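> give me a model of this one.
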Amino acid sequence: MIVKDWCSFCGECAGVCPRNLIEVKEYALVFNEGSCKECDTCIKACPVKALEKEEN
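Model (predicted):
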């Protein structure tokens, strides 16, 4: 996952992740180890469009 500079660390993405893989810690998003299913729920929930998938 790529987090853009304009992320406000509001926690919306963490709140909707069905696998609880995202945490807001101080001024950072932490993506926990786990099996992300790439459902894009976190991307869609971001009010400022600060998240995007990393190209492989």
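> please make it C-alpha for all contacts and neighbour counts, starting now.
Will do.
> show me where the chain has strands.
Under the criterion DSSP state E, the chain contains strands at 2-3, 22-25, 28-31, 51-52.
> of these, which is nearest Ala14?
For Ala14, the closest of the strands of the chain is strand 22-25, at 4.8 Å, according to CA to CA.
> here is the second sequence; please produce its structure so I can put it next to the first one:
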Amino acid sequence: MALLITSECINCDMCLPECPNTAIFEGKKVYEIDANRCTECVGFYPEPTCIAVCPINCIIADPNHVEDQAELLEKFKRLNIVSGRF
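Okay, here's the model as predicted:
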């Protein structure tokens, strides 16, 4: 499933450069994650890097965008391999 940044975000900028799919962006109040671009780092890293660097643990699984590992891998391929990034 895609990830979600909660309203507890303090806009510390730690997650933004960590996202290999550029799924994280500045929202009106807190950073947000584009569910269409989030692969939970599948295809890049064993674990989501944004979660690893978040100092307040405000990044959670998005219950509105449930995807299994195979779906996340397909999204990774669509975003990166097809676009010529790899």
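> fetch the TM-score of the aligned pair.
Remark: TM-score between the superposed chains equals 0.69 [TM-score structural alignment, normalised by the length of the first structure]; 56 aligned residues with a CA RMSD of 2.1 Å.
> quick one, which of the strands of the first structure is packed in tightest?
Across the strands of the first structure, averaging neighbours per residue (mean count of other CA atoms under 10 Å) puts strand 51-52 on top, at a mean of 18.
> state the span of the second structure onto which that strand is aligned.
Using TM-score structural alignment, strand 51-52 of the first structure corresponds to residues 59-60 of the second structure.
> what's the average distance of that stretch to the first structure?
Once fitted to the first structure, stretch 59-60 of the second structure is off its aligned match by 0.7 Å on average (mean CA distance after the TM-score superposition for the first structure).
> please compute how far that stretch lies from its chain's middle.
Taking CA atoms, centre = their mean, to the nearest Å, the mean C-alpha location of stretch 59-60 of the second structure is offset from the chain mean by 9 Å.
> neighbouring contacts of it?
Under the criterion CA atoms under 8 Å, 6 or more residues apart in numbering, residues Leu3, Leu4, Ile5, Thr6, Cys50, Ile51 lie in contact with stretch 59-60 of the second structure.
> out of the residues you listed, who's nearest Thr22 of the second structure?
Distance ranking of the contacts of stretch 59-60 of the second structure against Thr22 of the second structure, using CA to CA, places Cys50 first at 11.2 Å.
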